[in-house]
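Asks: My questions concern the predicted model and sequence given below.
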Amino acid sequence: MLNPQSDLILVAGGAGFIGSHLCRALLDQGHSVVCLDNLQTGRAQNLEGLSSDPRFEFIEADVVAPLPASVTERTARFRRIYNLACAASPPQYQADPEHTMLTNVVGSHHLLRLAEASSARFLLSSTSEVYGDPEVHPQREGYRGWVNCTGPRACYDEGKRAAEAMAFDYARLGRAEVRVARIFNTYGPQMHPDDGRVVSNLICQALSGREITIYGDGSQTRSFCYVSDMVDGLMRLMESETVGLDPVNLGNPVELTVSELLAEVLDLTGSRAPIVHMPLPIDDPRRRRPDIDRATALLGWQPRVGLRDGLERTCAWFARELAETTPQRVPA
């Protein structure tokens, strides 16, 4: 039971991959945390070990709907609001594009109004997808992007762009103090095994011995940030006093091809599973790499976990996860 007198931090989407790590980190710092999630893509097991903490509370609700009384009745106690509510992998957010768009726009509106009413600082987790299939490389915050506004990824890309516009309008009008993080590819333990992102796909396929799927020829590039570094960046950004009305890229600037990532995964897992090439998805970015000069200058932030170390930790976690969920054969 939360202390009825304590200040609170709200983490919307707190049962998701990054959100659950953020909840743990905030608790480790001594904060009281309310986690709000509809469990559409978040998982209750991501919160294992937190429910027994008297400074933590989970509320199952959808930010598209009006916020429940269990949240609004505590309006005056919220000091920080993190909005991480939205499916983040293409297969998940394309499965219900209407809900994805509404989560980004209507959900952000509900949380911004809560921030205004509570005088809480608000952080929006935006995305590198606002840059689309970029024509500028690496991507700096001032780049306006090359987004297909009518394509199958638009529900997420344009939803996040609209959420950013709304957040900054609230800031310009003095209605809320906002921070906007543009998150690049993030990986680590507690990713959903079936979320369709490249790291989880490759590791799970390699560990299970299934065919390993590479989309396109594998020459497209990404930059992968380990989740603990991402959470550190989000928390630094929330507490920064110098950001103003500018978004901040958070990601690891080390760029590698999908084929290079696969080679690392195969080396770590020892897998000899066959590799199958599939057509590249529509609007899939050819190159993706953040310019993090702003984050370094304003937040003193840089990623610290190297790819090899991060992949080792992630492979070990997925190996345990798959062992627990794979049915065991009964000897004849």
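Replies: The structure has been received and is ready for your questions.
Asks: drop to CA atoms for contacts and neighbour counts, all remaining ones
Replies: Fine.
Asks: Where do the helices of the stretch 1-150 of the chain begin and end?
Replies: Under the criterion DSSP state H, counting those that start in this stretch, the stretch 1-150 of the chain carries helices at the ranges 17-28, 69-72, 90-95, 97-102, 108-118.
Asks: any chance of those helices in CSV, with distance to residue 181 too?
Replies: Shown next, in CSV, are those (distance: least, CA to CA, whole Å):
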stretch, distance to residue 181
helix 17-28, 13
helix 69-72, 24
helix 90-95, 19
helix 97-102, 18
helix 108-118, 14
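Asks: Pasting the second one now:
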Amino acid sequence: MKRVLITGAAGFLGSHLCDRFIKEGYHVMAMDNLITGDLKNIEHLFPLSNFEFYNHDVSNFVHVSGDLDFILHFASPASPIDYLKIPIQTLKVGSLGTHNLLGLAKSKGARMLIASTSEVYGDPEVHPQKEDYWGNVNPVGPRGVYDEAKRFQEAMTMAYHTYHGLETRIVRIFNTYGPRMRLNDGRVLPAFIGQALRGEDLTVFGDGSQTRSFCYVDDLVEGIYRLLHSDYAHPVNIGNPNEITIGEFAEEIIKLTGTDQKVIYKELPTDDPKKRQPDISLAKDILDWEPKVSRAEGLKITYEYFKSLSESELYKKEHNNFEQYIKK
């Protein structure tokens, strides 16, 4: 039985990856410090003999006993509320955490895949974004702690590949959604659905003309699984190229939820990307991958998940530090 270490395993994406690798017959070692993850996302796996969980911060030295075939590094805050609240930890998990895990992969002879992000492109001047675009990132802006952590992560991973000959893979993840997202983490989709469920008006930052492209989590996991088992070491975009404006998306959520809230507009946060759409030509070519789940289908599943949450979860307020993020 092959063994895989998944960091950030109690988070949204990490938990779905745990499910996939269990389904594929792997022994899964899940690791998370629970700073943003939640054990409820993986508690259904605890009874399994081929699943084990470690409460650990990968920014510290990482030790795993026995053989190890793969490492998937998904430990990182991924929403503005998180990385505005814990900027130092965000930088450390992308730098020290990545370095520790690359060292572990080297010592074990394991293949390592890192979760990078479309945020490496910043507020892009090229549209849609291809892997050979270097980006337009403000390193000292409020988003810089996340954007630059991921850019450093890519550079460190590629250095281990070229200098040590380590087997590495880099996935650049575009906006992804589905069950187990945190309802109030500041990202646009759960924010809209949460507001609709609470009977609040939907808040659009900016004039609503900025765009996003939403990929359902099952499609993303399939792309990651194929990339891990491919022979391609350079970054690959995984996302859904079906682009929509935030204004149109707000109206789509109102229609989905059957509510009659208004859309209200607030000032656009500093360095917020105006356009976000992946060019997935490379993924189609080398992985024979493209998303299968339509936005209508995926949103219906996600909405049913959010509707099932308890009232305390629905009304839970995350610490919101957006004021420092808004242009002055």
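Replies: Looks like it came in fine. Everything numeric in this text was worked out from a predicted model, so none of it was measured.
Asks: overall similarity of the pair, as a TM-score.
Replies: The TM-score (TM-score structural alignment, normalised by the length of structure 2) is 0.94; 315 aligned residues with a CA RMSD of 1.2 Å.
Asks: right, so of the helices of the stretch 1-150 of structure 1, which gets closest to residue 291 of structure 1?
Replies: Across the helices of the stretch 1-150 of structure 1, the minimum distance to residue 291 of structure 1, taken as CA to CA, is reached by helix 17-28, at 20.9 Å.
Asks: so which of the helices of the stretch 1-150 of structure 1 gets nearest residue 276 of structure 1?
Replies: helix 90-95 (18.8 Å).
Asks: Check the mean deviation of that closest one from structure 2.
Replies: In the superposition with structure 2, the aligned residues lie an average of 1.1 Å away from helix 90-95 of structure 1, counting by mean CA distance after the TM-score superposition for structure 1.
Asks: ok, back up a step: would you turn the helices of the stretch 1-150 of structure 1 into a markdown table with mean neighbour count and distance to residue 289 of structure 1?
Replies: Formatted as a markdown table, these follow (neighbours: other CA atoms under 10 Å; distance: least, CA to CA, whole Å):
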| stretch | mean neighbour count | distance to residue 289 of structure 1 |
| --- | --- | --- |
| helix 17-28 | 21 | 19 |
| helix 69-72 | 12 | 37 |
| helix 90-95 | 17 | 18 |
| helix 97-102 | 19 | 24 |
| helix 108-118 | 21 | 26 |
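Asks: Figure out which of those helices is closest to residue 83 of structure 1.
Replies: Comparing those by their distance to residue 83 of structure 1 (CA to CA), the top pick is helix 108-118, with 7.2 Å.
Asks: Which residue range of structure 2 does that closest one align onto?
Replies: Residue correspondence for helix 108-118 of structure 1 in structure 2, counting by TM-score structural alignment: residues 98-108.
Asks: what about the matching stretch, distance to the chain center?
Replies: On the basis of CA atoms, centre = their mean, to the nearest Å, stretch 98-108 of structure 2 is displaced by 21 Å from the centre of the chain it belongs to.
Asks: Contacts made by that stretch with the rest, please.
Replies: Where contact means CA atoms under 8 Å, 6 or more residues apart in numbering, the residues beyond stretch 98-108 of structure 2 that reach it are 58-63, 67-71, 73, 111-112, 153, 156-157, 160, 164, 166.
Asks: mean distance, that stretch to its aligned residues in structure 1?
Replies: Here the mean offset of stretch 98-108 of structure 2 against structure 1 after fitting is 0.4 Å, by mean CA distance after the TM-score superposition for structure 1.
Asks: which outside residues touch stretch 162-174 of structure 1?
Replies: Looking at stretch 162-174 of structure 1 with CA under 8 Å, 6+ apart, the contacting residues turn out to be 104, 105, 108, 109, 112, 124, 126, 176, 177, 178, 180, 245.
Asks: so can I have CSV of those residues showing distance to residue 223 of structure 1?
Replies: Written out in CSV, the entries for the contacts of stretch 162-174 of structure 1 read as follows (distance: CA to CA, whole Å):
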residue, distance to residue 223 of structure 1
104, 24
105, 27
108, 27
109, 30
112, 30
124, 21
126, 16
176, 32
177, 30
178, 26
180, 20
245, 25
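Asks: According to the alignment, which residue of structure 1 corresponds to residue 251 of structure 2?
Replies: Counting by TM-score structural alignment, the partner of residue 251 of structure 2 is residue 263.
Asks: Against residue 318 of structure 1, how distant is its match?
Replies: Separation of residue 263 of structure 1 from residue 318 of structure 1 (CA to CA, to the nearest Å) stands at 17 Å.
Asks: repeat for residue 92 of structure 1
Replies: From residue 92 of structure 1 across to residue 318 of structure 1, the span is 19 Å (CA to CA).
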